[in-house]
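> Quick one, what's the 3D model for this:
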Amino acid sequence: MIRIFRHYIPKPLLFLGIIECLLLLAAVWAGMTIRFSQIGIREVSFIDYIPEISAFVVTVYVVMLATGMYQLEACRDFRISILRLVVSMFIALLTISVILYMFPDIGLWRSVVFYALSFSAFGLLIIRYIFLHVVDIRQFKKNVLVLGAGERASRVRASGIGQGSHVRFSDFLRMTNLETDVEGAVPYESVGLLRDYVAKKHIQEIVVAIQERRGTLPMDDLLDCRMNGCSVTDSTSFIEQQTGTVNLDSVNPSWMIFSDGFGGAKSADLLIKRLFDITASLLLLFLSMPILMITALLVKTSSHGPVFYRQERVGLGGKTFDVMKFRSMTVDAEADGVPQWAKKDDVRVTAVGKVIRTTRIDEIPQIFNVLKGDMSFVGPRPERPFFVEKLGQTIPYYHERHRVKPGITGWAQLNYPYGASEEDSRKKLEYDLYYIKNYSVFLDFLILIQTVRVVLWPDGVR
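Down below sits the predicted model:
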């Protein structure tokens, strides 16, 4: 894993992204060279066309990121790569056309765009095929040694296995006879000098997952390994890196106090975030006005009740506000006055409501909440006071999610299906805490871009 702007990115995907950016650059340059040669221009200066080339590369790469081309399932399944590549090229063509219309000074001819996208699609298919069938993904994995074989070590192992794993566990060292959760663990006293063992096994990282550290933590040995270049990580930080979550079973107040993060956003970041929220809100309201009008008409004519649905939610600092959405349920959805979780195939959802919930159109009116300042585009989803009070009593650190403004989309929404139970809320909180801990404008940008993937390929919508 490589950390960029406080966010962890898998090393294989970073290398793949760099290679494909270079391919996009070569594709647009080849397209320009061919088109210019057709009209008799033989010598073309690369420097003279830096804005055009940059616009093409950035646009296509952002579209690929938005359509999920850099999700691990797309990189490991060639059929998914082909499907998403086709969608990416189509959206890229539309996006570039809009950009060229809005900024006519960018001298990127339509014929050049056609050549460049054709070369890009062909080259990307080849790169993805090589990446999937030729490159040994295991070579990108970090060799890890885990100190401990108890419950903590078991959670570490669970976070580092599966197709999406970026590590390879060399061994688990059992520190005491009471640690029995990991089968095949090696007794610590049998490995000899830890420094020599690390060198022999080519260990790159040691993860400390000891259940009870008092009297069992080999401080001198760990310091020796650290001074020889081997990184040392605690189990909670390791799980955070691998899963993009703050594991509630491992975290404790001291880790939250001393770990890197949870310091709150800088004033400059908050200003940029607010300016973006205002600008994007006004732009999206203007662009989505036809959708808003059609949806309002359909909601009003298809079922009895108001067009919009207002519901009290908990926001920044625990203050409540009314969130606005298109009504997607019947007016008597909670006739008994008791709040209920949304269910799969919920009978309370109307026919039009099912469509607008699946396509996320019901969320569009929340732009008014963003414009007002109660919400942001990116942040934890705001919950109802009834559930906040209930969940706050059973889930540790639940109220910490109110340290930032709630959002329309967020890290939890991208990585976990719709939450409709206490256990779902607990899992989503782990993603929310990761977002709060590692907040940056860069992470907001990634979340906004990848939200397009969720809209194109809805998962967990209810």
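
> switch to C-alpha atoms for all contacts and neighbour counts from now on
Noted.

> what about the residue nearest to residue 25 when sequence neighbours are not counted, neighbour count?
Leaving aside its sequence neighbours, residue 25 sits nearest to residue 57 (Cα to Cα, 6 or more residues apart in numbering; 6.0 Å). Residues lying near residue 57 (other Cα atoms under 10 Å) number 20.

> So which residues make contact with the helix or strand hosting residue 57?
Taking DSSP states H and E as the definition, one finds residue 57 inside helix 50-66. Residues from elsewhere that reach helix 50-66, judged by Cα atoms under 8 Å, 6 or more residues apart in numbering: 21, 24-25, 28-29, 70, 84-85, 88-89, 91-92, 95-96, 106-108, 449-453.

> Doesn't residue 321 lie inside a helix?
No - assessed with DSSP: H, G, I helix; E, B strand; the rest coil, residue 321 is strand; it does not lie in a helix.

> Distance check, the nearest residue to residue 409 once chain neighbours are set aside against residue 314.
In space, and not counting its chain neighbours, residue 409 is closest to residue 378: 5.1 Å by Cα to Cα, 6+ apart. According to Cα to Cα, to the nearest Å, residue 378 and residue 314 sit 15 Å apart.

> Please provide the structure for the following sequence as well, for comparison with the first:
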Amino acid sequence: MIRLFKHYVPHAVLLLGLIDFALLMLAAEAGWTLRIWQLGGGIDPESGRLPHMLTYAAAVQVAMVAVGVYGVEAHQSLRFAVARLFVAMSVGILLLSLVFFLVPPVSFWRSSLLYATLFGLGLLSLVRLLLGRTLGGDAFKRRVLVLGAGPRAARVEALAGAEGAGFVVAGYVAMNDGPVVVARAVNRAEIANLPAFIRDLGATEVVLALEERRNSLPLNDLLRAKTAGVHVNDLSSFLERETGRVDLDSLNPSWLIFSDGFSAGRRLSGAAKRMFDILVSLVILLLAAPLILVTALAVKLESRGPAFFRQRRVGLYGQSFELLKLRSMREDAEVGGVAVWAQENDPRVTRVGAVIRKLRIDELPQAWSVLKGEMSFVGPRPERPQFVADLEARLPYYAERHMVKPGITGWAQINYPYGASIEDARQKLEFDLYYAKNYTPFLDVLIILQTLRVVLWPEGAR
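Okay, here's the model as predicted:
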């Protein structure tokens, strides 16, 4: 993987993205050229239409990122990839329409845009037909040697067998640090020269999955491997990179303290984020006002009670604030004010509520909290004080998620389906800690784009 602005991007995804951008530029040129040829005119100088081509390619690729064209499933199934490409092209045309309205000099003729879109769809589908298996295969995966053969090493083995894994395990070495769980591990005593063993396996990375490091860590061998160009990683850092979350089972406080992340130098990016929040929340409140009012009327007509409801939530630094949402449950959903986890097919949800939850319309009034500065568009979801007190007692490091401002959407929301249990809260906490640790404006943009995928395919809404 390559690290871009503290976030890891698989080499295969980056390569495919670069190929896609080049093909979209080619499609834009082909669409332009075909239309000029139909009109019987000469071909304009390339420099004159370069801004148009760049605008087309950039807008369509942004749409591709937003709808999940570069997700794991797209590498596994050609049908899935082509279906997402169709959606991406549709979203891209809508985005281009907005860009052309705001910046007329970069607009396409409608016929040229149609031809470019058809060419682009064909070329992008073709490259996935030709390279899909290769990009998702072992050729682009790192070869990893795991030091350890216990439960920690077994976790690496399970992760390597999952769909979309970015690495293959070249071998396991039992370091006599506990019970052996991985049967195919080679005992350290049988390896005369560990650095040579690593080289012969073609491993480019060593992962320390030891159960007990004292008297088990081969420092001299690791130093030789490191100086030979082999990357040496501890299990927590390895799992963070491969899963996009901070793994609580392998975590210890010293790793959080000494690892890269939780940077305090965020004044400039924080100011930019606040300006973005103010601008976009104002736009949303103005544009969505009619939709909010119509939905509020529908809520009132279906069931007794107010159309909006306010609820105490825990925000930045553990300070509570009042969250505003459109009501999607019956007024008596919580008897006596006792907080209750939402359930799958929750009987308390009204018919209108089910629809607005699927479409995320009930979240729109939260733009008011964003405008006031109590929330941001991107960040961990704010929980109720009763849940927070319980979760802090049960889950380690839960309070650390409150070191960043809560958000309407977040890293956990786009990577984990809706959950309403302690185990779900634990899984989402791992994603929230990853966001808090690795926050950059780049990650915020990625989350905002990927939120469109969650809205279009709302499998996790309850």
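
> corresponding residue for residue 16 of the first structure in the second structure?
Matched by TM-score structural alignment, residue 16 of the first structure corresponds to residue 16 in the second structure.

> mean shift of the helix or strand that contains its match relative to the first structure?
Assigned by DSSP H and E, residue 16 of the second structure falls within helix 11-39. For helix 11-39 of the second structure, the mean distance to aligned residues of the first structure following superposition is 1.1 Å (mean Cα distance after the TM-score superposition for the first structure).

> For that helix, buried residues please.
Neighbour-count burial for helix 11-39 of the second structure, counted by 16 or more other Cα atoms under 10 Å, picks out 11-13, 16-17, 20-21, 23-35.

> who does it touch, helix- and strand-wise?
Of the remaining helices and strands, those touching helix 11-39 of the second structure by 3 or more Cα pairs under 8 Å, 6 or more residues apart in numbering; DSSP states H and E are helix 46-67, helix 110-135.

> tell me the angle that helix makes with helix 46-67.
Orientation check (axes from the mean of the first three to the mean of the last three Cα atoms, to 10 degrees): helix 11-39 of the second structure against helix 46-67 gives 130 degrees.

> just wondering, since we're on residue 269 of the second structure, how far is it from residue 279 of the second structure?
For residue 269 of the second structure, the distance to residue 279 of the second structure - Cα to Cα - is 15 Å.

> Find the nearest non-adjacent residue to residue 318 of the second structure, please.
residue 402 (5.9 Å).

> Enumerate every residue touching that neighbour.
Neighbouring residues of residue 402 of the second structure by Cα under 8 Å, 6+ apart: 314, 315, 316, 317, 318.

> same question, residue 376 of the second structure
By Cα under 8 Å, 6+ apart, the residues touching residue 376 of the second structure are 274, 277, 370, 405, 406, 407, 408.

> Could you tell me whether the fourth one really is in a helix?
No - the assignment for residue 405 of the second structure, made by three-state DSSP, is coil rather than a helix.

> Just confirm it contacts residue 380, I think it does.
Yes - the pair formed by residue 405 of the second structure and residue 380 meets the contact definition of Cα atoms under 8 Å, at 7.4 Å.

> Between these two, which has more neighbouring residues?
Between residue 405 of the second structure and residue 380, counting by other Cα under 10 Å, residue 380 is the more crowded of the two (29 against 23).

> which one is the more buried one nearest to, not counting chain neighbours?
In space, and not counting its chain neighbours, residue 380 of the second structure is closest to residue 406: 4.8 Å by Cα to Cα, 6+ apart.

> isn't the one you found right next to residue 373, touching?
No - under the criterion of Cα under 8 Å, residue 406 of the second structure is not in contact with residue 373, lying 10.1 Å apart.

> Which residue numbers in the second structure does the host helix or strand of residue 284 of the first structure align to?
Using DSSP H and E, residue 284 of the first structure sits within helix 267-287. Per TM-score structural alignment, the counterpart of helix 267-287 of the first structure in the second structure is residues 267-287.

> Can you name the residues that contact the match of residue 16 of the first structure?
By Cα under 8 Å, 6+ apart, the contact set of residue 16 of the second structure is residue 135.

> just the buried members of the contacts of helix 50-66 of the first structure?
21, 24-25, 28-29, 70, 84-85, 88-89, 91-92, 95-96, 108, 449-453.

> among the residues you listed, which are in helices?
21, 24-25, 28-29, 84-85, 88-89, 91-92, 95-96, 449-453 (DSSP state H).

> Would you quantify the distance from the residue nearest to residue 25 of the first structure to residue 99 of the first structure?
Using Cα to Cα, residue 57 of the first structure is found at 13 Å from residue 99 of the first structure.

> what is in contact with the two at once?
Between them, residue 57 of the first structure and residue 99 share no contacting residue, judged by Cα under 8 Å, 6+ apart.

> on that earlier part again, after superposition, how close is the helix holding residue 284 of the first structure to the second structure?
Compared with the second structure after the fit, helix 267-287 of the first structure shows a mean deviation of 1.0 Å (mean Cα distance after the TM-score superposition for the first structure).

> Tell me which helix or strand comes right after that helix.
helix 289-302.

> can you list contacts of that next one?
306, 307, 326, 327, 328, 351, 352, 353, 364.

> Pick out the one among the residues you listed with the largest number of neighbours.
Result: residue 327 is most packed of the contacts of helix 289-302 of the first structure (other Cα under 10 Å), 26 neighbours.

> wait, doesn't that one sit right on residue 308?
Yes - using Cα under 8 Å, residue 327 of the first structure is in contact with residue 308, at 5.1 Å.

> Now list whatever residues contact both of those two.
Common neighbours of residue 327 of the first structure and residue 308 (Cα under 8 Å, 6+ apart) do not exist.

> who touches the helix or strand harbouring residue 446 of the first structure?
When elements are assigned from DSSP H and E, residue 446 of the first structure belongs to helix 441-456. Helix 441-456 of the first structure is contacted by residues 5, 7, 62-63, 65-68, 269, 272-273, 359-360, 377-378, 409-411, 414 when judged by Cα under 8 Å, 6+ apart.
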